[in-house]
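Trainee: Dropping the sequence and predicted coords here.
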Amino acid sequence: GKNFLAKTGPHKVKVIFFSKTGERASPFVRQISRNYWAYASFAFVLWREEESSIWWNTFEVESAPAIVFLKDPGVKPVVYYGSFNNSRLSEVMEQNKLQELPQLRSVTSMELGCDARGYSRAGSDTTIWYCVILAGRLSPELNKMRETIRRVQETLLSDDESNAADTDQSLAPAAVAFRNKRLTFAWLDGEAQDRYCSFYLFSETSFETCGARRDMSDVPRLFIVRYKRNTTEDEAKIERKPRNIWDAMQEQEVDPASQLVVRYNGSDEIPQV
């Protein structure tokens, strides 16, 4: 178990199947694991009653069969009990394939709406939308900020669901944008995704956030990207060969959406963010 958790990439959701029989993965489970390999890593555990307290204390699993989804550091495990057929497992995987604060990667950029070649999550007719991106090296400091951003998401969600009279009016525009999928939050690995990180945060202090670690200083940074749909480009309907998000930045042709980047320089406190 420890080896599985240690070896799984930080961007992937960890999926653990508990069974009382120790059976091997069924054909449809193997197919699901292939379909979602870019999003998740899978493990299988034999449930023994004498080890039940370990699994409860570690993953909050009470019995088997069960499936556990481990997402961001510090986030409570998501547990489903019972047997799953193909359609039910596919549904659950689709619901849980991303972390609560997903990593911005080539495989996720389009569906997150954080790609100048694509569209907003709100739909192709949306002209302006936003992505708030947290960048930093894997570290306790980054984990703390990831938790802060998750709390910001929860605040915006609860603010939008509360009564108008109780709503903090300063949060209202962001809450509405978040609800309408015009605002997305994500993170990126400043070391593993150095080129992407440096592209957006290029400055004399970006080494504190992007690239290989040079000293003990790790400074996660937050920035906001505003995308504005290029309607002229849409009308031209120019077909392009698919590229990754980094290649798109280097492309000389006009992307379907323009980008305006603003760095956040405020405090790390949730109300301020």
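Mentor: Received it, and whenever you're ready, just let me know what you need.
Trainee: only C-alpha atoms for contact and neighbour calcs from this point on.
Mentor: Noted.
Trainee: ok, longest helix in this structure?
Mentor: The longest helix of the chain (DSSP state H) is helix 140-161.
Trainee: So which elements touch that helix?
Mentor: Packing partners of helix 140-161 (3 or more Cα pairs under 8 Å, 6 or more residues apart in numbering; DSSP states H and E): strand 128-136, helix 172-179, strand 183-189.
Trainee: For Phe199, which of those is the nearest?
Mentor: strand 128-136 (11.5 Å; Cα to Cα).
Trainee: returning to that earlier point: export the helices and strands packed on helix 140-161 as TSV, with columns for mean neighbour count and distance to Met145.
Mentor: TSV is the format used below for the helices and strands packed on helix 140-161 (neighbours: other Cα atoms under 10 Å; distance: least, Cα to Cα, whole Å):
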stretch	mean neighbour count	distance to Met145
strand 128-136	24	8
helix 172-179	18	19
strand 183-189	24	10
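Trainee: how far off strand 183-189 does the longest helix of the chain point, in degrees?
Mentor: Orientation of helix 140-161 against strand 183-189 (axes from the mean of the first three to the mean of the last three Cα atoms, to 10 degrees) gives an angle of 170 degrees.
Trainee: any residues touching helix 140-161, and which ones?
Mentor: Here helix 140-161 makes contact (Cα atoms under 8 Å, 6 or more residues apart in numbering) with 73-74, 100-101, 134-136, 167-168, 171-172, 174-176, 178-179, 185, 187, 218-220, 268-271, 273.
Trainee: For Val219, which residues are in contact?
Mentor: Taking Cα under 8 Å, 6+ apart, one finds 136, 141-142, 208-209 in contact with Val219.
Trainee: in the helix or strand harbouring Ala6, what's buried?
Mentor: Taking DSSP states H and E as the criterion, Ala6 maps to helix 2-7. By 16 or more other Cα atoms under 10 Å, helix 2-7 has no buried positions at all.
Trainee: Name the residues that touch that helix?
Mentor: Counting by Cα under 8 Å, 6+ apart, 14, 43 sit against helix 2-7.
Trainee: quick one: the longest helix of the chain to chain centroid distance?
Mentor: 12 Å (Cα atoms, centre = their mean, to the nearest Å).
Trainee: Tell me which residues of that helix come out buried.
Mentor: 142-143, 145-150, 152-153, 155-157, 159-160.
Trainee: Report the secondary structure state of the residue sitting furthest away from the middle of the chain.
Mentor: When each C-alpha in the chain is compared with the mean C-alpha position (Cα atoms, centre = their mean), Glu50 comes out farthest, at 35.7 Å. At Glu50 the chain is in helix, as set by DSSP: H, G, I helix; E, B strand; the rest coil.
Trainee: One more to weigh against that first structure:
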Amino acid sequence: MRQAALNYAICCFRICAMTRRGIFLWWNVFGVESAPAIVFLKEHGVKPVVYHGPANNSWFVDIMEQNKHQELPQLRSVTSMELGCDACGYSRAGNETAIWYCVILAGRSSPELNKMRATLHRILEALSTVDNDQLSSLAAVALKEKRLTFTWLDGEAQQRYCFFHTQIENSYETCGPRRDITNIPELIIVHTKGMLQKIVLNEEKKPKNMLEAFLNDDVDPASQLVARYNSSEESLEIIKWISQIIEDGDSRELPFLEQKLLHLFPKMQILFGQ
């Protein structure tokens, strides 16, 4: 377990004693029938995954690989590249993909955030189960092509990144340390134009001088546009909004942000418990 905690920084670990007094709690809340048992807790609304019996090293590594990600993965420095939500990286669809999208639910830990995470989980499940001959939604198509990713962001732990992308008056209710009981999660979509198109543009437009060349080198290999959702929390409305963003982003020449983008703060410590 300690070795896994070192190898799987994207997961949090805790070892708990199962006492006779607490056996009914373990059964009712987590579905644990007996000890020893390994329980994978994911996000709100997702049933715990339980494995009963002793574990050897190879078997434990196998089930860690199967369960290491949340159903709705958390956007962190150690997951951003794999999720395709990093300005220095590429789409999950591959290095040659020019445009891709990352839907981010940002907020502090709260019932409101858990409710929206459950909503996004249902949306992701609905889009993932659409038949190939029924891919009428552009969101479903982009998800199947791996050009669309759904994720959530801890607005308190990643406050600078959160403020940078939300940029609204009440961001203090979404990002940064908790100030009062008000918590308003925000749903945003980051539209990224990758390195492939920028390389072509740079070849066509040579720098005029050394200063311009230096400034171009300081810009990230991808440019981004951010749109914020401000309508109802109905799943169908959110899917329509995402599909409209994808339609506009794929078909229109939009003015992308050409500046140094803010990156996620790395979490250095290993946490036991989540």
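Mentor: Structure's in. What do you need? Nothing here was measured: the structure is a model prediction, and the numbers come from that model.
Trainee: Turn the helices and strands packed on helix 140-161 of the first structure into CSV, including distance to Val261 of the first structure.
Mentor: Shown next, in CSV, are these (distance: least, Cα to Cα, whole Å):
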stretch, distance to Val261 of the first structure
strand 128-136, 10
helix 172-179, 17
strand 183-189, 14
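Trainee: Next, work out how far apart the spatially most central residue of the second structure and Asp180 of the second structure are.
Mentor: Averaging the C-alpha coordinates of the second structure gives a centre point, and the residue nearest to it by Cα atoms, centre = their mean is Thr151 (2.3 Å). According to Cα to Cα, to the nearest Å, Thr151 of the second structure and Asp180 of the second structure sit 25 Å apart.
Trainee: do Arg20 of the second structure as well
Mentor: In terms of Cα to Cα, Arg20 of the second structure sits 39 Å off from Asp180 of the second structure.
Trainee: Aligned counterpart of the residue nearest to the centre of the second structure in the first structure, please.
Mentor: In the first structure, the residue matched to Thr151 of the second structure (TM-score structural alignment) is Ala186.
Trainee: In contact with its match, which residues are there?
Mentor: 101-104, 131-134.
Trainee: Assign Arg88 of the first structure to helix, strand or coil.
Mentor: Assignment for Arg88 of the first structure (three-state DSSP): helix.
Trainee: do Asp220 of the second structure as well
Mentor: Strictly by three-state DSSP, Asp220 of the second structure counts as coil.
Trainee: Give me the neighbour count for the aligned residue in the first structure for it.
Mentor: Counting by TM-score structural alignment, Asp220 of the second structure corresponds to Asp255 in the first structure. Close neighbours of Asp255 of the first structure, defined as other Cα atoms under 10 Å, add up to 19.
Trainee: Which helix or which strand is home to Thr19 of the second structure?
Mentor: Using DSSP H and E, no helix or strand contains Thr19 of the second structure.
Trainee: do you know how far it is from Pro36 of the second structure?
Mentor: From Thr19 of the second structure to Pro36 of the second structure the distance is 11 Å (Cα to Cα).
Trainee: again with Gln66 of the second structure
Mentor: On the measure of Cα to Cα, Gln66 of the second structure and Pro36 of the second structure end up 20 Å apart.
Trainee: again with Ile168 of the second structure
Mentor: From Ile168 of the second structure to Pro36 of the second structure the distance is 48 Å (Cα to Cα).
Trainee: Name the residue in those two with the higher neighbour count.
Mentor: Pro36 (14 against 11).
Trainee: Let me see the contact set for that one.
Mentor: 52-54.
Trainee: pretty sure Ile67 of the first structure belongs to a strand, no?
Mentor: Yes: per three-state DSSP, Ile67 of the first structure lies within a strand segment.
Trainee: wait, isn't it in contact with Val79?
Mentor: Yes: counting by Cα atoms under 8 Å, Ile67 of the first structure does reach Val79; the two are 5.8 Å apart.
Trainee: of the two, who's got more company?
Mentor: Neighbour totals were compared for Ile67 of the first structure and Val79, and Ile67 leads with 22 against 16 (other Cα under 10 Å).
Trainee: so what corresponds to that one in the second structure?
Mentor: By TM-score structural alignment, Ile67 of the first structure lines up with Ile38.
Trainee: gap between that match and Glu71 of the second structure?
Mentor: For Ile38 of the second structure relative to Glu71 of the second structure (Cα to Cα), the value is 18 Å.
Trainee: just Asn183 of the second structure next, same as before
Mentor: 23 Å.
Trainee: again, but for Ile238 of the second structure
Mentor: In terms of Cα to Cα, Ile238 of the second structure sits 18 Å off from Glu71 of the second structure.
Trainee: Next: Glu247 of the second structure.
Mentor: Glu247 of the second structure is 26 Å from Glu71 of the second structure, by Cα to Cα.
Trainee: Look at those two and report which has more neighbours.
Mentor: It is Glu71, of Glu247 of the second structure and Glu71, that has more neighbours when counted by other Cα under 10 Å, with 19 against 13.
Trainee: Tell me who's in contact with the alignment partner in the first structure of the more buried one.
Mentor: Superposed on the first structure with TM-score structural alignment, Glu71 of the second structure falls opposite Glu100. Applying Cα under 8 Å, 6+ apart, one finds that Glu100 of the first structure lies in contact with 71-72, 150.
Trainee: right, and out of those residues, which lies closest to Gln259 of the first structure?
Mentor: Looking across those and measuring by Cα to Cα, the closest to Gln259 of the first structure is Arg150, at 24.0 Å.
Trainee: what lines up against the closest one once you look at the second structure?
Mentor: In the second structure, Arg150 of the first structure lands on His121 (TM-score structural alignment).
Trainee: Roughly how far does its match sit from Arg147 of the second structure?
Mentor: His121 of the second structure is 18 Å from Arg147 of the second structure, by Cα to Cα.
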